[in-house]
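Student: fold the following.
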Amino acid sequence: MTQALGRGMRDEIEPYADEIGNFLVRLQRVRERTIAHAKSTDGIDPAAYGCLFRLLKDGPMRSGALAESMYTDPSTVSRQVAQLVERGHVQRQADPTDGRASVLAVTESGRAAAGRIRALRNERLGMMLGEWSIEDLQDFARLMDRFVTDYERMRPLFSPERSLRSETDAERSLRSETDAERSLPSDSGSERGVR
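Tutor: Okay, the predicted model is just below:
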């Protein structure tokens, strides 16, 4: 049975949230070490391939839109795209909606590079997950999709400036919502403000 948390974290959820948070920290450390040692053979920063895969998935787009979709700043995307353009994996084309601007589009070379990277990634994941049952893989894929979707939706709550604020901001926001609900007239005899 799925229970919504509502406005606060229930006591029974907190240990799981803590454990999942620790798993995410471990995963991030391993990924950072792996990426640091896994400079691609063509000299492109592995993070730049995230831009390539995003362009493959979503199609040509302006650099600013790419940065937004990658949850990063435009200067970072600009450096990564420059590497991809230099290697011939991405090209700039006139924006069909505004000829003065340009969009980034994947080239055939970029498609081939992405295919090689995807095949290697899938081979390595296959080796890692080879002993999992199909049912476990299906459950994991479903739950991972749900987790990532929810994480993307809640991403603003995890921003560094937000985490540095005291919880009183959240408490004040919650109190304002509660006070607003209490000020509403009750309907059909129920008392809205009573919890």
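
Student: contacts, neighbours, all on C-alpha from now
Tutor: Will do.

Student: helix or strand next in line after the longest strand seen in the chain, which one?
Tutor: Longest strand in the chain, counting residues (DSSP state E): strand 98-106. Going down the chain from strand 98-106, the next helix or strand is helix 108-129, by DSSP states H and E.

Student: please name the nearest non-neighbouring residue to Gly50.
Tutor: With Cα to Cα, 6 or more residues apart in numbering as the criterion, Gly50 has its nearest non-adjacent residue at 7.9 Å, and that residue is Met70.

Student: you'd agree that neighbour is up against Leu52?
Tutor: No: taking contacts as Cα atoms under 8 Å, Met70 lies outside contact range of Leu52: 10.8 Å.

Student: for these two, indicate the residue with more neighbours.
Tutor: The residue with more neighbours, out of Met70 and Leu52, is Leu52; 25 against 14, by other Cα atoms under 10 Å.

Student: and the more buried one, how far from Ser69?
Tutor: According to Cα to Cα, to the nearest Å, Leu52 and Ser69 sit 12 Å apart.

Student: any idea which residue is closest to the centre of this protein?
Tutor: Taking Cα atoms, centre = their mean, the centroid of the chain lies closest to Glu152, which sits 5.0 Å from it.

Student: which strands and helices lie in contact with the strand or helix carrying Val148?
Tutor: In the assignment (DSSP H and E), Val148 maps to helix 134-154. Packing contacts for helix 134-154, counted by 3 or more Cα pairs under 8 Å, 6 or more residues apart in numbering; DSSP states H and E, involve no helix or strand.

Student: could you also give me the structure for this next sequence, so I can compare it with the first?
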Amino acid sequence: MTTDDRTPDELLDAIGPAFGKLRRGVLQEVENPISAKDSTRALVLGLVLGCSRDSGEEMTVGGIAASMCVDPSVASRMVTDSIKSGYLLRVPSQLDGRRAVLELSPQGEEFMRDFRRRQRAAFEYITAEWPEADRLDFARLMLRYVDAIEGLKDRENGNGLRAAIEDA
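Tutor: Now for the predicted structure:
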């Protein structure tokens, strides 16, 4: 059965498993693969980069742990790896000098530029046989989806997802 042959319910039921497949190393299956270690580093660096650019807030190891839903010791190991690799710096907080916060080093910024180029190349490789209009539509819809996820914290009912699951 192709995607086009599925009913609306079948399509919507297939979304969760499809997202699961995306998380399981799709960037390792392309022409110029991205290693699992680089993917993990990019997750950490992306959180630091997004926090400082988007909100002007500061990112800590605890913030990394909370954002990634991992134990603080796991986040600490990830951060330490990125620091040892030269991609992250631990610096004094500008808001509270007793705290250490994270920021990207120049090497970390270059790593992220390269990672983004590789992500785009992977997308183009995976969708090479798609019509250009489909590629751009998918990109627009994916960005819209991510924006909606970001907007969840602004919704009035903080239990919206929980309520939607219970209603299903």
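
Student: follow-up on the earlier one: helices or strands up against the longest strand of the first structure?
Tutor: Under the contact definition 3+ Cα pairs under 8 Å, 6+ apart, strand 98-106 of the first structure sits against helix 48-58, strand 90-95.

Student: average distance between the last one and the second structure?
Tutor: Read that as strand 90-95 of the first structure. Aligned to the second structure and superposed, strand 90-95 of the first structure gives a mean residue distance of 0.6 Å (mean Cα distance after the TM-score superposition for the first structure).

Student: and that strand, what does it pack onto?
Tutor: Helices and strands touching strand 90-95 of the first structure, by 3+ Cα pairs under 8 Å, 6+ apart, are helix 74-86, strand 98-106.

Student: now those in CSV, with mean neighbour count and distance to Ala17 of the first structure?
Tutor: Formatted as CSV, those follow (neighbours: other Cα atoms under 10 Å; distance: least, Cα to Cα, whole Å):
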stretch, mean neighbour count, distance to Ala17 of the first structure
helix 74-86, 17, 31
strand 98-106, 16, 39
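
Student: want to throw those into JSON lines with distance to Leu157 of the first structure?
Tutor: As requested, these are exported to JSON lines (distance: least, Cα to Cα, whole Å):
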{"stretch": "helix 74-86", "distance to Leu157 of the first structure": "21"}
{"stretch": "strand 98-106", "distance to Leu157 of the first structure": "30"}
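
Student: and the nearest residue to Pro60 of the first structure once chain neighbours are set aside, how far is that from Arg162 of the first structure?
Tutor: Among residues not flanking Pro60 of the first structure along the chain, Ala105 sits closest, at 4.6 Å (Cα to Cα, 6+ apart). Using Cα to Cα, one gets 35 Å for the distance from Ala105 of the first structure to Arg162 of the first structure.

Student: likewise for Thr34 of the first structure?
Tutor: 29 Å.

Student: now do Arg62 of the first structure
Tutor: Distance of Arg62 of the first structure to Arg162 of the first structure, given as Cα to Cα: 29 Å.

Student: same check on Gln80 of the first structure?
Tutor: Counting by Cα to Cα, the separation of Gln80 of the first structure from Arg162 of the first structure is 27 Å.

Student: what residue in the first structure is paired with Met59 of the second structure?
Tutor: Structural alignment (TM-score structural alignment) places Met59 of the second structure against Met61 in the first structure.

Student: which residues does its match contact?
Tutor: Contact analysis of Met61 of the first structure by Cα atoms under 8 Å, 6 or more residues apart in numbering lists 55, 103-105.

Student: could you rerun that using 10 Å?
Tutor: For Met61 of the first structure, the contacting residues are 54-55, 92-93, 95, 102-105, by Cα atoms under 10 Å, 6 or more residues apart in numbering.

Student: same question, Ala133 of the second structure
Tutor: For Ala133 of the second structure, the contact set (Cα under 10 Å, 6+ apart) comprises Ala139.

Student: same question, Val74 of the second structure
Tutor: Val74 of the second structure makes contact with 61, 64-65, 68, 80, according to Cα under 10 Å, 6+ apart.

Student: next: Asp95 of the first structure.
Tutor: By Cα under 10 Å, 6+ apart, the contact set of Asp95 of the first structure is 60-62, 101-104.

Student: grab the longest helix from the first structure for me.
Tutor: Identified as the longest helix of the first structure according to DSSP state H is helix 14-37.

Student: same list (the helices and strands packed on strand 98-106 of the first structure) but as CSV, adding distance to Phe147 of the first structure.
Tutor: Listed next are these as CSV, based on distance: least, Cα to Cα, whole Å:
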stretch, distance to Phe147 of the first structure
helix 48-58, 19
strand 90-95, 31
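
Student: and these: which comes nearest Glu171 of the first structure?
Tutor: Closest to Glu171 of the first structure of these is helix 48-58 (Cα to Cα; 37.0 Å).

Student: just the element for Trp132 of the first structure, please.
Tutor: If you go by DSSP H and E, Trp132 of the first structure is not part of any helix or strand.

Student: which position in the second structure aligns with it?
Tutor: Using TM-score structural alignment, the partner of Trp132 of the first structure in the second structure is Trp130.
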